[in-house]
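Engineer: pasting the structure only:
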């Protein structure tokens, strides 16, 4: 094994351990992240292969999806941590309603957070959770529709409030 490969393995291991340790603290902060607390530090370590790749991802986020890198990263951390902790309450706050879901090849519209909480175990099945937990932020697919987690299990987009013009990041679709 080359020195470069060893260093990369060590770096990855450190990032995994750091994320595991920080996830308990970040989970407690997840609700405050939704309220845009400025003291939150993103738990996901970015591993772009080069500064050019990071700039390209940042540009795609901005131009195609209309999202800010740091805000999208914080949202992604909240999603990942809430899914890992099976926190349906926090996940319900990350969703734009009505939510389109595809369960067992049929579309279901979830209209309220209460309806989401009732159907949470069916919506966030093992396939969806696995897609979220294994997805790396810098490997998200970016398009004009937003960010795609996994192979389309979760779609995230910026929702613009027509009165204020402010963009809020939300889950817009879940497919399992």
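Structural biologist: Received, thanks. All values reported here derive from a predicted model rather than from experimental measurement.
Engineer: Every contact and neighbour count from this point should use C-alpha atoms.
Structural biologist: Will do.
Engineer: just the helices in the chain please.
Structural biologist: Assigned by DSSP state H, the chain shows helices spanning 3-34, 51-60, 69-84, 88-93, 113-123, 126-134.
Engineer: Included below, for side-by-side comparison, is a second structure:
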């Protein structure tokens, strides 16, 4: 195999960006030390669907959902891919089980989202749990649960599910961003 082919594949993958991405409200990822993620506030809600694309379908029985490519991209852009993979899979499982407390524990508060079609700021976990069914709608649940790991979109702003219904990113623990926690930074309807 020619040495330039993997580079070409990475360039082509990098060119595949969604039509609508959330915009961070704080410092860009470039201000974080190499290998760590910036601490963006929750992205603004997105009004349109990502190119009208349907949510990815789950892997068929016996089919392997290869995490390698996504984990490489996470490692390059966001930091420790193992920490992201653990958080992503736990998030999907908690949403599938409608476990509001576990999802709330993964959120960076205060949290801007949409409740009943209107923008809202959720101040803490108890408020999120009380509003869970109005925030994580059945449609959003379906997109998050059906999302194939190998088809996650990754950029400097985080990891995107579906057409932007959910985003996960690293939140710096200290000023130097020497450590970070992987958190849900956006839950937003796109339809």
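Structural biologist: Looks like it came in fine. Quantities reported herein were computed from a predicted structural model and do not represent experimental measurements.
Engineer: TM between them?
Structural biologist: Here the superposed chains carry a TM-score of 0.67, computed using TM-score structural alignment, normalised by the length of the first structure; 130 aligned residues with a CA RMSD of 2.0 Å.
Engineer: coming back round to it: okay if I get the helices of the first structure as JSON lines plus distance to residue 175 of the first structure and mean neighbour count?
Structural biologist: Output for the helices of the first structure, formatted as JSON lines (distance: least, CA to CA, whole Å; neighbours: other CA atoms under 10 Å):
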{"stretch": "helix 3-34", "distance to residue 175 of the first structure": "23", "mean neighbour count": "15"}
{"stretch": "helix 51-60", "distance to residue 175 of the first structure": "24", "mean neighbour count": "14"}
{"stretch": "helix 69-84", "distance to residue 175 of the first structure": "15", "mean neighbour count": "21"}
{"stretch": "helix 88-93", "distance to residue 175 of the first structure": "15", "mean neighbour count": "18"}
{"stretch": "helix 113-123", "distance to residue 175 of the first structure": "8", "mean neighbour count": "16"}
{"stretch": "helix 126-134", "distance to residue 175 of the first structure": "8", "mean neighbour count": "17"}
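Engineer: Any chance of a markdown table for these, columns distance to residue 45 of the first structure?
Structural biologist: Formatted as a markdown table, those follow (distance: least, CA to CA, whole Å):
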| stretch | distance to residue 45 of the first structure |
| --- | --- |
| helix 3-34 | 6 |
| helix 51-60 | 13 |
| helix 69-84 | 10 |
| helix 88-93 | 22 |
| helix 113-123 | 28 |
| helix 126-134 | 14 |
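Engineer: Of all those helices, which one is nearest residue 169 of the first structure?
Structural biologist: helix 69-84 (7.1 Å; CA to CA).
Engineer: measure the nearest residue to residue 155 of the second structure once chain neighbours are set aside to residue 64 of the second structure for me?
Structural biologist: Leaving aside its sequence neighbours, residue 155 of the second structure sits nearest to residue 77 (CA to CA, 6 or more residues apart in numbering; 6.5 Å). Taking CA to CA, to the nearest Å as the measure, residue 77 of the second structure falls 24 Å from residue 64 of the second structure.
Engineer: How about residue 94 of the second structure?
Structural biologist: 21 Å.
Engineer: swap in residue 182 of the second structure?
Structural biologist: 25 Å.
Engineer: Tell me which of the helices of the first structure sits nearest to residue 101 of the first structure.
Structural biologist: For the helices of the first structure, the distance to residue 101 of the first structure is smallest for helix 113-123, at 7.3 Å, taking CA to CA.
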